[in-house]
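Student: Sequence and predicted structure below; questions after.
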Amino acid sequence: MKHSHAQILFPEPTRYFPGQRWVNITLRALHLVGVAGIGSGFLFDQASATWDTYWHLTLVSGIALSILYLWNTAAWLFELKGLGIVVKIVLLGIAWEVPALRAELFIFVI
């Protein structure tokens, strides 16, 4: 049976796999650890070498969470929480490129 692109992107009901809740909880916990680590670097103006690992942890866990949500349904991107994540990614990208604004943008993102 062939599925249309709409059925693949927006399945009804949304996709789910056994253990998904625990994968979500684990990724969120890792993401929070990463956010705390980069927060110290951004807010206390530390050298990037001291919080670079946390930056990567935050990035990887955030991407993994986004992929998980998109796999459930692409409708996530059009919901407020999905749009909020896109805005956060843009703001953190600006923070990475403009160090003078890191603390302010970090606080705004949180």
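Tutor: Yes, it's here. Numbering: from 1, shown residues only.

Student: Going by C-alpha atoms from here, please, whenever you check contacts or count neighbours.
Tutor: Will do.

Student: just checking, what packs against the helix or strand where Thr26 lies?
Tutor: In this assignment (DSSP states H and E), Thr26 forms part of helix 20-43. If contacts are counted by 3 or more Cα pairs under 8 Å, 6 or more residues apart in numbering; DSSP states H and E, helix 20-43 sits against helix 48-72, helix 102-109.

Student: would you turn those into a markdown table with mean neighbour count and distance to Phe17?
Tutor: Formatted as a markdown table, these follow (neighbours: other Cα atoms under 10 Å; distance: least, Cα to Cα, whole Å):
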| stretch | mean neighbour count | distance to Phe17 |
| --- | --- | --- |
| helix 48-72 | 17 | 9 |
| helix 102-109 | 16 | 30 |
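
Student: next up, a second structure to put side by side with the first:
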Amino acid sequence: MPRPRDPIRDFPGKRWLNVVLRTVHLVGIVLFGAALLGAGSLPLGATVIVASGLSMLALDTWSKPAHLREIAGFGVLVKLGLIALASALPQMALPAFWTLVVFSTLLAHAPGRVRHRRLF
């Protein structure tokens, strides 16, 4: 028997809010990477990444409550763990950063049937 579809919520301006949050998120990633190369503040970059990332996660989860049960949503939790690792253990910051970049790119560009596959 097919699984019933989850409700999807929307509001006017949601797409533009998501675009703005993604832009701020990319700025945070650049700040974080620059700080790893000695040109900036690691805590500032991490803060911007986490704040914008949590905002996008909240929006995605509000819009589609099953989001955290999917690979894409669960992947965000993995990425938060990598940011926490990089912030807590500075010697792991560079490997964590590159893992984040690779993991995020693979996840973002995977086909929808992969990103939205339910884990549980």
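Tutor: Structure's in. What do you need? Everything quoted here is computed from the prediction, not taken from an experiment.

Student: To Leu92 of structure 1, which of the helices and strands packed on helix 20-43 of structure 1 lies closest?
Tutor: Nearest to Leu92 of structure 1 among these is helix 102-109 (7.1 Å), distances taken as Cα to Cα.

Student: That closest one vs structure 2, average distance?
Tutor: On superposition with structure 2, the mean distance recorded for helix 102-109 of structure 1 (mean Cα distance after the TM-score superposition for structure 1) is 0.5 Å.

Student: Mind giving me the packing neighbours of that helix?
Tutor: For helix 102-109 of structure 1, the packing partners by 3+ Cα pairs under 8 Å, 6+ apart come out as helix 20-43, helix 80-97.

Student: residue range for it in structure 2?
Tutor: Aligned by TM-score structural alignment, helix 102-109 of structure 1 falls on residues 93-100 of structure 2.

Student: again, but for stretch 19-30 of structure 1
Tutor: With TM-score structural alignment as the criterion, stretch 19-30 of structure 1 aligns to 13-24.

Student: Can you point out the buried residues in the matching stretch?
Tutor: Asn18, Leu21, Arg22, Val24 (16 or more other Cα atoms under 10 Å).

Student: Now the spatially most central residue of structure 1: closest residue in space, sequence neighbours ignored.
Tutor: Nearest residue to the geometric centre of structure 1 (Cα atoms, centre = their mean): Gly62, 2.8 Å. Once flanking residues are discounted, Gly62 of structure 1 sits nearest to His31: 6.4 Å by Cα to Cα, 6 or more residues apart in numbering.

Student: what's near enough to touch that neighbour?
Tutor: Leu57, Thr58, Ser61, Gly62 (Cα atoms under 8 Å, 6 or more residues apart in numbering).

Student: for the residues you listed, which one is nearest Glu97 of structure 1?
Tutor: Using Cα to Cα, Thr58 comes nearest to Glu97 of structure 1 of the contacts of His31 of structure 1, at 16.7 Å.

Student: how much space between the closest one and Phe42 of structure 1?
Tutor: 13 Å (Cα to Cα, to the nearest Å).
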